[in-house]
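A.B. asks: Dropping a prediction and its sequence here:
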Amino acid sequence: MPEVFEHWFMLMGSSVPQSLDLRELEIGYRTFFETRSAPVDMGRGEHLHELFENLEAGSSEALQRYLAEAESDYDFALQKFLYDDFSTPRFLADRKLLGQAPRLAKLLSRSLQSQVAKHFSSPEIRQILGYPAVFLGTSPDRAPALYQLMSHLDLTQGVKYPMGGFAAVADAMGALAANHGADIRLGARALSIETSSGARPRVAGVRWTDSTGAEQFTAADAVIGAADAQHLDAELLPPKLQTHSARKFSRRDPGPGAVLVCLGVKGELPQLEHHNLLFTADWKDNFSRIAEGRSLAPETSIYVCKPSATDPSVAPAGNENLFILVPSPALVHWGYGGPDGTGDAPVEQVADAAIDQLARWTEIPDLRSRIEVRQSIGPADFAALYGAYQGGALGLAHTLSQSAMLRPSNRSRHVSGLYYAGATVRPGIGVPMCLISGELAAKSVEGITRPGPLETPSIFVRPEAAL
């Protein structure tokens, strides 16, 4: 979603080219299929249409129609859904929205899986177009068909990489915020959100400890909490003031957990591109194991990133940096990861299986023996480090009942001046969506209720109002 990043940097008086060194990947990602001997590389334009024709004769025209629909849906969502916190019912009176109601009803009542199947019969194409649901915290059979818009993002807009990784994005954002007067305190931990008394309590400030452990208090008339909303309420507010209570969240779908495996590998791995996907044939079993909290099969669908394909700063010369993401049940009792295989047994079993599967499928038989650095991360790490609900890796799943206005709110119901941002609230999962959620919170602080993105430089009108 490049326009979301560009909009954010423009709000801060800069631009993406000024602040980041972006590299567009010629091959968006390489896909390995359990039932196909050779991988396929996902590019754009004519290359993409040729690839689809090779996978299914006559599918190029269907792809053109599908991507046109995906682009239209994305533009509509950007205009009508993503930059609206639905704090007022005025969206129901939007003529354009009402005009699209019949089409929206179809897209929301049908699954992404069935939407893709309507256009294509190739199992490989169905997997390519259906897997983006995983990055929405759900599965193709549970994500609404509206999320076909994801294919516009990767197959039309393409895939870009910020040199230095996402740490470079965070650093650039932090520097710009500081230039505009933000006081960034690292190593701090919030202890409580203090409120005034009365029938409708109001934010009074935040009690917190600094990097030395000394307790501090910062007075504020507005507070934005960007942590997991349920964790934030449970840790910082008394039960009667919690909007996102444990009872309410018990009915929520936390989305998948993940076992992450970070590897430093000796020597080069030309078999892999920057982004790689490994798809098992039996998706029904694959996704049901995750949704039902069962053990994963020895071979499961995984994502593998090799940033050293693009960025020489992430590994010593001639060596590789690998990041393996294995979607798994959101189960804290699976435990923690650790260095060099020392994590809890359930996590390390998944990590070992993923390393061996990657070696087999990509024909790197000596992969395990070439690992110089290994660090695993499990669901318990997500819960302990980030307060992630049930140890989920991404945020609440984008099912129908957890999308748009049905997603948890960005505003506290019980405390005036308290707002929420992040992957558990509107509009949803992913770094671009979290940037938008921060903007929704900023609009609320400023009293801006109209839908749509902020106009520069309204975010700076009252900088003293927010903590």
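C.D. replies: Looks like it arrived, so ask away. All values derive from a computational prediction rather than experimental measurement.

A.B. asks: C-alpha only now, for contacts and for neighbours.
C.D. replies: Fine.

A.B. asks: got the contact list for the helix or strand hosting residue 125?
C.D. replies: Counting by DSSP states H and E, the element that carries residue 125 is helix 123-130. For helix 123-130, contacts defined as Cα atoms under 8 Å, 6 or more residues apart in numbering pick out 33, 52, 55, 112-113, 116-117, 120, 139-140, 148, 151, 279.

A.B. asks: Out of those residues, flag the one nearest to residue 413.
C.D. replies: For these, the residue nearest residue 413 by Cα to Cα is residue 139; the value is 31.0 Å.

A.B. asks: hang on, that closest one in a helix?
C.D. replies: No: judged by DSSP: H, G, I helix; E, B strand; the rest coil, residue 139 forms no part of a helix; its state is coil.

A.B. asks: Return the residues in contact with it.
C.D. replies: Applying Cα under 8 Å, 6+ apart, the residues near residue 139 are 130-131, 133, 287.

A.B. asks: Selecting buried members of these in PyMOL, what would you type?
C.D. replies: To isolate the buried subset of the contacts of residue 139 in PyMOL, counting by 16 or more other Cα atoms under 10 Å, use the following:
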select buried, resi 130+131+133+287
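
A.B. asks: How far does the following helix or strand past the helix holding residue 125 sit from its chain's centre?
C.D. replies: Using DSSP H and E, the helix or strand that follows helix 123-130 in sequence is helix 149-151. Chain-centre distance of helix 149-151: 14 Å, with Cα atoms, centre = their mean, to the nearest Å.

A.B. asks: Which elements pack onto helix 149-151?
C.D. replies: For helix 149-151, the elements it packs on are helix 59-77, judged by 3 or more Cα pairs under 8 Å, 6 or more residues apart in numbering; DSSP states H and E.

A.B. asks: Pull the residues that contact the helix it packs on.
C.D. replies: Contacts for helix 59-77 (Cα under 8 Å, 6+ apart): 49-50, 52-53, 119-120, 146, 148-152, 156.

A.B. asks: A further structure is provided below for comparison with the first:
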Amino acid sequence: MSGAQGTAAVIGAGIAGLATSALLAREGWEVTVYEARAQVGGRAGSWESDGFRFDTGPSWYLMPEVFDHFFRLLGTSAAQELDLVTLDPAYRVYQEPDDANGSAPIDIRSGRDLSTALFESIEPGAGKVLGTYLDSARDAYDLAVGRFLYDTYESTAGLRDPQLLRRLPQLAPLLTSKLERHVERRFDTPVLRQILGYPAVFLGGSPDRVPSLYHLMSHLDLADGVLYPRGGLYEVIRAVERVARAQGVLIRTGAPVAGIDTDGRGGRTRASGLTLADGTHVDADLVVSSADLHFTETELLPRHLQTYPEKWWHSRTPSPGAVLLMLGVDGALPELAHHTLLFSADWRTNFDDIFGADPRLPDPASLYVCKPSATDDSVAPAGSENLFVLVPVPADPALGRGGIDGAGSPAIEAAADRAIAQIASWCDIPDLAERIRVRRTIAPGDFEHDFHAWRGNSLGLAHTLRQSAMFRPGNASKKVEGLMYAGASTLPGIGLPMCLISAELIVKRLRSDHSPGPLPEPSVV
């Protein structure tokens, strides 16, 4: 059946591009992926040094049913492709100490009973309130998956469904109020508010800027559970690449794209292929760009064919930037769990430093630490620990670039030093800095240079109300037929699961499938 639909060229071999190529090949397209870098994975990359293997991007495996659905569309399953383990605790929380002696950690264990018991132990009465909160989060999550995330919004049929219209009185307040206020009305203790509000960062926003509908995220970590694929999140990229190649997809690395070719014959402008940076022209009946949407629109297309020209981006909000640290550390670090969050006391100022009118590097920052070596002995030498640290910062490539062994821009390395000192102090690891033997930093300047990320953002377009669901950029050009988009700045949004769904939306558009839910899975014989 290969090639029965025609030829397809996919720009970018991140998870969205790889997933799109696999699904298109399954549909009968002859697919070639063109990736500028030597390694597939895009922002979800991998880096090795001195026996340590680091994920350089996403490190949380959430929404497992989305991964499993994607693999089942291709005749396999997440269980067959990945070695998944459940994390316990799901994550650990440290609060900013009020002295130099560190603070006692709080372990978050997934499961309704465990979560409600924890909340009750911290704030009397909060356990019962959390139970109701999690009921609402589960309902919102099911609604999002069944009605919003898999909708191409080519038609309003899904939004006009009577079952959904009956939900409007409950849904409207969740769309028009902010997550921060939604949480504050229910809980008084600052750390509980932070636990429920911090998932906004994984959506590219802050609790006072994303709609309260996104309280659905708490269903994932507090009730549903947090998984980890042994070998790291890059194993997900390897698995998606593997199923793509099994479908006959050709992946060309070291092949940057310089332009999207079009044909105006017949009075219609259609995508006709690509021009590579070396001047080679590639013919294609369908072009899908999973590269950064701003780069695709403003650099790969002429102005008159841009659906989202530069002016459109002036009023849009990027996700935060990030200073990432990859640290190989000698000796054990029992103070840190697989996932650890450090929450600053001045929560609002922290987010204003990142998203406000006068952006700056937050100090101290609310930061995230991943220690995959807590679960996986393949990511660090024996007797050592692997640390990945994420410090949310403003989306601004002028902050500088990272480097190896302190060779990055001075402001970036200084921010990394502060993060290391903060972890050492708050988590009571006074000799942390002296035990580091591998160090690399990545910064907003790297996101811009390596991935053409708009304003050096780390995740994509933030999930504000006007950048969610039907208000988010669609998966097809409005000016060029046969040109489609996948990835974190298009429908449905940020994160590995969302990128898998964006790939599925390409297939739904090609099938003229306007249903709001996922594609039916093939029968298992």
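C.D. replies: In hand now; what should we look at? Because the structure is a prediction, the values reported are computed rather than measured.

A.B. asks: tm score of chain vs chain?
C.D. replies: Here the TM-score for the pair of chains, by TM-score structural alignment, normalised by the length of structure 1, is 0.95; 454 aligned residues with a Cα RMSD of 1.4 Å.

A.B. asks: hang on, the earlier thing: just tell me the aligned range of the helix holding residue 125 of structure 1 in structure 2.
C.D. replies: The alignment of helix 123-130 of structure 1 onto structure 2 (TM-score structural alignment) spans residues 190-197.

A.B. asks: Kindly report the same for stretch 343-358 of structure 1.
C.D. replies: So stretch 343-358 of structure 1 sits over residues 408-423 in structure 2, by TM-score structural alignment.

A.B. asks: swap in stretch 100-107 of structure 1?
C.D. replies: Against structure 2, stretch 100-107 of structure 1 falls on residues 167-174 (TM-score structural alignment).

A.B. asks: Could I get the buried residue list for the matching stretch?
C.D. replies: 171, 174.

A.B. asks: before we move on, what about stretch 343-354 of structure 1?
C.D. replies: Quick answer for stretch 343-354 of structure 1 (16+ other Cα under 10 Å): 343-344, 346-348, 350-351, 353-354.

A.B. asks: Then stretch 441-459 of structure 1?
C.D. replies: Per 16+ other Cα under 10 Å, stretch 441-459 of structure 1 contains these buried residues: 441-446, 450-454, 459.

A.B. asks: Pipe those residues into TSV and attach secondary structure and distance to residue 90 of structure 1 per row.
C.D. replies: Below are the buried residues of stretch 441-459 of structure 1 laid out as TSV (DSSP: H, G, I helix; E, B strand; the rest coil; distance: Cα to Cα, whole Å):
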residue	secondary structure	distance to residue 90 of structure 1
441	helix	18
442	helix	20
443	helix	16
444	helix	16
445	helix	19
446	helix	19
450	coil	9
451	coil	9
452	coil	13
453	coil	16
454	coil	18
459	helix	23
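
A.B. asks: out of these, who's nearest residue 25 of structure 1?
C.D. replies: Distances from residue 25 of structure 1 to these, taken by Cα to Cα, are shortest for residue 453, at 28.2 Å.

A.B. asks: Touching, that closest one and residue 83? I think so.
C.D. replies: Yes: with contact defined as Cα atoms under 8 Å, residue 453 of structure 1 reaches residue 83; the gap is 5.7 Å.

A.B. asks: what do these two both touch?
C.D. replies: What both residue 453 of structure 1 and residue 83 touch, as defined by Cα under 8 Å, 6+ apart, is the set residue 439.

A.B. asks: and the equivalent of residue 319 of structure 2 over in structure 1, what does it touch?
C.D. replies: Applying TM-score structural alignment, one finds that residue 319 of structure 2 aligns to residue 255 in structure 1. By Cα under 8 Å, 6+ apart, the residues touching residue 255 of structure 1 are 137-138, 330, 392-398.

A.B. asks: Pick out the most distant pair among these.
C.D. replies: Farthest-apart pair in the contacts of residue 255 of structure 1 is 330 and 398; separation 14.9 Å (Cα to Cα).

A.B. asks: Please, where are all the helices along the stretch 101-250 of structure 1?
C.D. replies: Applying DSSP state H, counting those that start in this stretch to the stretch 101-250 of structure 1 gives helices spanning 101-109, 112-119, 123-130, 149-151, 166-179, 229-236, 246-249.

A.B. asks: what's the most buried one of those?
C.D. replies: Across the helices of the stretch 101-250 of structure 1, averaging neighbours per residue (mean count of other Cα atoms under 10 Å) puts helix 149-151 on top, at a mean of 22.

A.B. asks: Could you say which one of the helices of the stretch 101-250 of structure 1 comes nearest to residue 403 of structure 1?
C.D. replies: helix 101-109 (9.9 Å).

A.B. asks: how big is the offset of that closest one relative to structure 2?
C.D. replies: Superposed on structure 2, helix 101-109 of structure 1 shows a mean distance to its aligned partners of 1.1 Å (mean Cα distance after the TM-score superposition for structure 1).
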